[in-house]
Each structure stands twice: as structure tokens, then as C-alpha cells.
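> Predicted model and sequence below, questions to follow.
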Amino acid sequence: MSGFTFELVPQNPPGAERKTVFLLLAGTAGPYGDVLLRITRYPEEATLIAEGLPQGSISHPDNPGEGLIAVDVQTRLTIGGVGAIISQKRRALRKEDRGYGISLGDRHYTYLRLDAGEEELRESERGAVVRQRGPYRGSRIVMAALPAADATDLALAIVLQAADTTQLTVPGMIVSSVMSIFNNGQGNV
């Protein structure tokens, strides 16, 4: 398949859902059709709804507040009914080493921050499969599915738009660690 670019645009949740939905992102993912990523407040969970892609979700049992989903070893991530195992070298200084390691069945991914605020999903055998610019709260996210990407790669990349990725940079890690001390008195371990 050749690569393509698409946008995920924030939407206003329908009236009854305004109290329960934190963020709603919608777009058309090229040949895979319409996609919707719904991030709910309580319970805090993000769910991918797309007819052309595997179903996916991400949640955290102890997410400390309303917003994007915290990512650590307790994060629950599933794509197409397969649970993922997530790891990260939180004390690493190089951006290549700070990426999230994601094992999804027999696939092994790294999700990392590039220069200029872009993020990239890499699969161990095929290399880069999806890149994205953004997200900036309240604005659109531009995603590029590279030629090597398949439906599972794209579903994973879209679901990861609900993840809190501040830990992917050293400054983000420092700010997050300091803020966690003030959040219920618990440090980031």
C-alpha cells in the first residue's frame, strides 16, 4: 500500500456525552475509512471506533486525573483483541532510548518523539510506519501512514494519540516528575 496523510480533528461531543467525554477526535484514514477516538473522563479510557481498522483501547487503572492516559507498566493497551506490554527506560537521556517499547503479539514497536515535535511509531522489522504532528490541545493532529504501514500499525498509532507522551522527552520527564510529587504526595517511580 502506498502511504497517505490524514487529520484527526477535535469534535464537540453530542449533548448527552459532554459530561463524560474528555476529547473526541475524528477523521478519515485514507482507504481505512472514518475513524473516531473517544477519550472518556470516568472511567478514563480511550476507544478507537473504525470499521476498517482493528478495534483498540488504552486505559490506566490509577490515572491521576482527567486528561490523556498515563503510560507505564500498568497501562492497558489492546489492539484487535491482543493485549500489549509497554516498557520505557524512564531515566534514559537520549530520545531514541526514551521511547515506549510496545510488544503486541509477535510485533515489537517503539513510539518516540522526533525533532520538531513529531512523534513516530516504528516496528522492529519494517522501521517507521506512522508519523504524527501535534497534538496541541484543541487543534488537529496530522498523521502520515508510511508505505510499510498496515491496519494494525495505524490502529495502534491512532490509539496512542490518547496517551500522555510528556515522558518521551527529558524536559517533559522532569516536569512530570516534579508535578507527580505534588499530586497526592506520590513520586514518580
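Cool, got the structure.
> contacts, neighbours, all on C-alpha from now
Fine.
> tell me, how many neighbours does the closest residue to residue 161 other than its chain neighbours end up with?
Closest residue in space to residue 161, ignoring its immediate chain neighbours: residue 135 at 7.6 Å, by C-alpha to C-alpha, 6 or more residues apart in numbering. Other residues near residue 135 number 17, with proximity taken as other C-alpha atoms under 10 Å.
> again, but for residue 89
Residue 89 has 13 neighbours, counted by other C-alpha under 10 Å.
> now it, what's its secondary structure?
Following DSSP: H, G, I helix; E, B strand; the rest coil, residue 89 is assigned to coil.
> For residue 113, see how far away it is.
14 Å (C-alpha to C-alpha, to the nearest Å).
> okay, and the common contacts of the two?
residue 99 (C-alpha atoms under 8 Å, 6 or more residues apart in numbering).
> quick one on the thing from earlier: surely the residue nearest to residue 161 meets residue 141?
Yes - with contact defined as C-alpha atoms under 8 Å, residue 135 counts as touching residue 141 (5.3 Å).
> try this one next to it:
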Amino acid sequence: MSALTFDLVRRMPLRPSEQRTTFVVLTGTAGPSGEVTITIGTVPRRAVLVAAGLPEGSITHPDATKQGLIAVDERTELTVGGVTAILRQNRRSIGKKGRGISIRLGERDYTYLSVAPCEEELRDSERGALVRQNSPLGSSKAGFAVQAAADTTDLALALLLQGADRTCLTITQAAVSGVLSFLQSGKGDI
């Protein structure tokens, strides 16, 4: 795959029937992969990737009591192209590199981590950085920079992770998210 950049735009559901089942939809055109849509549902809690030039994929979590982005823990199931990934995250690490999400997809080992404020990156243990995502605070757009070493599976994985709750990638995000969660629901999510 050649190097490319593209944007995904956040769209909130407009119709009442769609609002009951959909949390948010991300859409855009990913170069030769064509039109990309990531639908993050509330019932069931599932994010689904639909793109003609990319492998099918989804990320789900069995907890039906929460809404929003899909939580990342040992019960999260992520599938790309029919292969189920194993996800792990060290929430006790102080450094950004230690707090990344470790992903084992078939024979590939990835890490998804925060590399700078508002920037996240999907890295492969052998090929290095593959996809970088930039999402400025308050923006409805997320920019993606895909490296030449990335293939369609790598891009599909990076796009699916946009449906995951990535607030624990830094200590600051985890603390703010935990406090806000406690204030909103009376239960902390740290």
C-alpha cells in the first residue's frame, strides 16, 4: 500500500430510530480503499468497519450497561478479516509507551499508543509505525497518515480502534475520564 493521508468526519445520528441504536458514525474516503464507514452502536455495543477495499472488522464488548466507545479489557473482542485479536493494556504504567494497547492479531504483534497530545499511532513490532491518527481537541475530524509499510489489515485495525475507548492511553486522560465518569454515573471507570 502506498503512503496516504485522509480524514474521517464524525456524524451524530439524526433520526430518533438511529439515535437509539447508534452512538456515532465516522465516514471518509481512504484513498484506494474507497469510502470508509465506522458505525459505533449502543445496542449492541459494537463498532463495525465497512469499506470495499478493506477486510471486514468489528470490535465488541459484552457490557450492556454502558454506552459510548467500546471498553478495552480482557472481555473485548476485536476481529479483522475473520481473525480474532487478543488485547491487553497495562493501566498501571506511568509512561505513555507502557500504557499502550497490545494487540496480537494472528502472527502480528501491534501496539496502539499515544505519541503526542492528540496523536495516536499503530505500531508493528517488526515494521515500526504504520498508521498515525491526529484528532485535535474539539474537532469533528480525525486525520490519518498511513505509511507505505502498512497493508489493508493494518489500516482496518487502526480504523476499528477508533471505536474503542482510548482514554487510558495517558494518565491524564485516564484521570479526567474517571472523574467525569464518576460525576455522571456515580461509578468510577478507572
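Now that the structure is in, tell me what you want to look at. Here the structure is a predicted model, which means the values were calculated and not measured.
> separation between the residue nearest to residue 161 of structure 1 and residue 31 of structure 1?
On the measure of C-alpha to C-alpha, residue 135 of structure 1 and residue 31 of structure 1 end up 23 Å apart.
> for structure 2, what spans make up the strands?
For structure 2, the strands defined by DSSP state E cover 4-11, 22-29, 35-41, 46-51, 57-60, 77-80, 83-89, 101-105, 108-116, 119-124, 128-134, 141-146.
> Packed most tightly, which of those strands would that be?
Of all these, strand 57-60 carries the top mean neighbour count, a mean of 24, counting by mean count of other C-alpha atoms under 10 Å.
> name the helices or strands packed onto that strand?
Helices and strands touching strand 57-60 of structure 2, as assessed by 3 or more C-alpha pairs under 8 Å, 6 or more residues apart in numbering; DSSP states H and E, comprise strand 46-51, strand 77-80, helix 152-160.
> looking at the ones you listed, which is closest to residue 86 of structure 2?
Nearest to residue 86 of structure 2 among those is strand 77-80 (7.5 Å), distances taken as C-alpha to C-alpha.
> Could you identify the longest helix within structure 2?
With secondary structure taken from DSSP state H, structure 2 has its longest helix at helix 171-185.
> Could you pull out the buried residues of that helix?
By neighbour count on 16 or more other C-alpha atoms under 10 Å, the buried set for helix 171-185 of structure 2 is 171, 174-175, 177-178.
> can you give me how far stretch 133-145 of structure 1 is from the chain middle?
When distances are taken as C-alpha atoms, centre = their mean, to the nearest Å, stretch 133-145 of structure 1 is centred 11 Å away from the chain's centroid.
> picking up where we left off before, how about the helices and strands packed on strand 57-60 of structure 2 in TSV, adding distance to residue 67 of structure 2?
Output for these, formatted as TSV (distance: least, C-alpha to C-alpha, whole Å):
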stretch	distance to residue 67 of structure 2
strand 46-51	10
strand 77-80	16
helix 152-160	17
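> And those: which comes nearest residue 5 of structure 2?
Proximity to residue 5 of structure 2 (C-alpha to C-alpha) singles out helix 152-160 among these, at 11.5 Å.
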